[in-house]
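In: Sharing a model prediction with you, sequence too.
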Amino acid sequence: MESFNWNPGSLLEMSGYYWKTCTLHTGVKLDIFTAIGSEALSCNEINKKLKVDKRGLTMLLNSLSALELLVKDGKKYSNSLPALTFLSKESPQYLGFMIMHHHHLMESWHKMDKAIIEGKQTRRRSSFSDEERRESFLMGMFNIGMAAAPGLSKELDLSGCKRLLDFGGGPGTFAIHFCL
């Protein structure tokens, strides 16, 4: 196996990667991509739907454009094809729930040093501590399952099976497709 060539540039890139992650998480959490949909909208038009601070929204829209998740043309913003496909709730391929699950997990990762120093956990169990976290986890598992379950269920011959056990499959996505 070839080892990675760590250097100052790659180390600093990794160290600062959080800004991309946090920008993506914020865009999904605020539902920017669904608000824009297949339209090209100005910041004011987007803000009529979101009702947030305009200065902050402008910075977020420009950051999402820098990441090429949004396309900025003059004063209008539109979704890139990947954003429209994976980050808009209108899409059957929406991945936002899993992205929000990752967002909820960040609390424990940014406190990793404290957990190691003190030898104990730094947060409650993320998946079930409140309704938003539970929905993000379960629907995130659904997002992952829907990417594989329909095709896998057609490939497997389950004709001789009388019982199936769905163990750790999130909301039962695989079990539903296998039964179908």
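Out: Received, thanks.

In: okay, CA-based contacts and neighbour counts for the rest of this
Out: OK.

In: counting contacts, what elements does the stretch of helix or strand residue 21 belongs to pack onto?
Out: If you go by DSSP states H and E, residue 21 is part of helix 18-29. Under the contact definition 3 or more Cα pairs under 8 Å, 6 or more residues apart in numbering; DSSP states H and E, helix 18-29 sits against helix 54-66, helix 96-109.

In: who does the lengthiest helix in the chain touch, helix- and strand-wise?
Out: Within the chain, and with DSSP state H defining each element, the longest helix by residue count is helix 131-155. Secondary-structure packing of helix 131-155 (3+ Cα pairs under 8 Å, 6+ apart): helix 96-109, helix 173-179.

In: this is the other structure I want to compare:
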Amino acid sequence: MPMTYRELLRLANAFSESQTLLAANDLDIFTAIGSAGRTADTVARRCKADPEGMFLLLNALVGLELLTLRKGRYYNTPLGRRHLDRRSPEAISNLLWLLGHHWQDWTDIPKAIRHGRPGWAPLTKTPEFRRRFSLAMHERSFILAEPTVATLRLSPKARRFLDLGGGPGSYAIALAKRYPRLEGVVLDQTVTVTRELIRTHHLQHRLIARQGSLFTADLGSDYDAVLVSNVIHAFNEKENRTLL
């Protein structure tokens, strides 16, 4: 059915909900609340924020069902405790930080359409940004990796694979766990987090993280499979033809 006027307005105003979530993550509200109920004043104090503004934001989060409110105290939902409290092993706080960074990119779309792609901002080349970017990619992928890898059908004779632009190595780790005889190389421009995660999963004897450009690095040879995930959207058609 064609979009209605009400749906059109809902689409135009959709940014308000995502920005509410991103602002709460930036202020670390979900971590400040933790597993206990907190008053608005307590959360404001913990987040070093204005009490009135915090009160309004907390109620907006209740409206989005990201928090609950009982007897003047705000509580994390089960989803919030699992994915929004930074202390949880399944938190996506770095991913939300990255989406907040992308907010400016989206607001600059008219400028980019008029004048062309602006290129990568200098900030994105700093070690701190690249580390958080890698962590964000892992937070995005760690739940998706296992079921995605389960759809792949590798030959029983497969022994080596290349994860091209593999970022933190989430899919390579899932692939190595599913195929115990498989060894792999993860190639990306930043691999510090990749190596940490490989060690965390005790796969350093089967997975190698290699730093280098996807276009100029020596990719090696004799691979039985090549994995390319969440990569080609970052390049234009000519670059992707060269890559693939």
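Out: Thanks, I have it. What you see is a predicted model, and the numbers here were worked out from it, not measured in a lab.

In: Superposing both, give me the TM-score.
Out: After superposition, the two chains reach a TM-score of 0.83 (TM-score structural alignment, normalised by the length of the first structure), with 176 aligned residues with a Cα RMSD of 2.5 Å.

In: Just the buried positions in the longest helix of the first structure, please.
Out: In terms of neighbour count (16 or more other Cα atoms under 10 Å), helix 131-155 of the first structure has its buried residues at 133, 135-146, 149-150, 153.

In: hmm, back to that, tell me the most buried of the helices and strands packed on helix 18-29 of the first structure?
Out: Most buried of those by mean neighbour count (mean count of other Cα atoms under 10 Å) is helix 96-109; its value is a mean of 19.

In: mean distance, the helix holding residue 21 of the first structure to its aligned residues in the second structure?
Out: Its match in the second structure and helix 18-29 of the first structure itself, once the structures are fitted together, sit a mean 0.7 Å apart by mean Cα distance after the TM-score superposition for the first structure.

In: after superposition, how close is the helix or strand just after that helix to the second structure?
Out: Next helix or strand after helix 18-29 of the first structure toward the C-terminus (DSSP H and E): helix 32-36. Here helix 32-36 of the first structure, set against the second structure after superposition, deviates by a mean of 1.0 Å using mean Cα distance after the TM-score superposition for the first structure.

In: In the second structure, which residues correspond to helix 32-36 of the first structure?
Out: Per TM-score structural alignment, the counterpart of helix 32-36 of the first structure in the second structure is residues 29-33.

In: ok, and what's touching that stretch?
Out: With contact meaning Cα atoms under 8 Å, 6 or more residues apart in numbering, stretch 29-33 of the second structure is reached by 24, 43, 46-47, 74-76, 80-81, 84-87.

In: Those in strands, which ones?
Out: Using DSSP state E, the members of the contacts of stretch 29-33 of the second structure that fall in strands are 74-76.

In: Quick one: buried ones out of the contacts of stretch 29-33 of the second structure?
Out: Neighbour-count burial (16+ other Cα under 10 Å) applied to these gives 24, 43, 47, 74-76, 80-81, 84-86.

In: how close does the spatially most distant residue from the centre of the second structure get to residue 127 of the second structure?
Out: Distance from the centre of the second structure peaks at residue 71, with 34.6 Å (Cα atoms, centre = their mean). Shown here: residue 71 of the second structure relative to residue 127 of the second structure, a distance of 45 Å by Cα to Cα, to the nearest Å.
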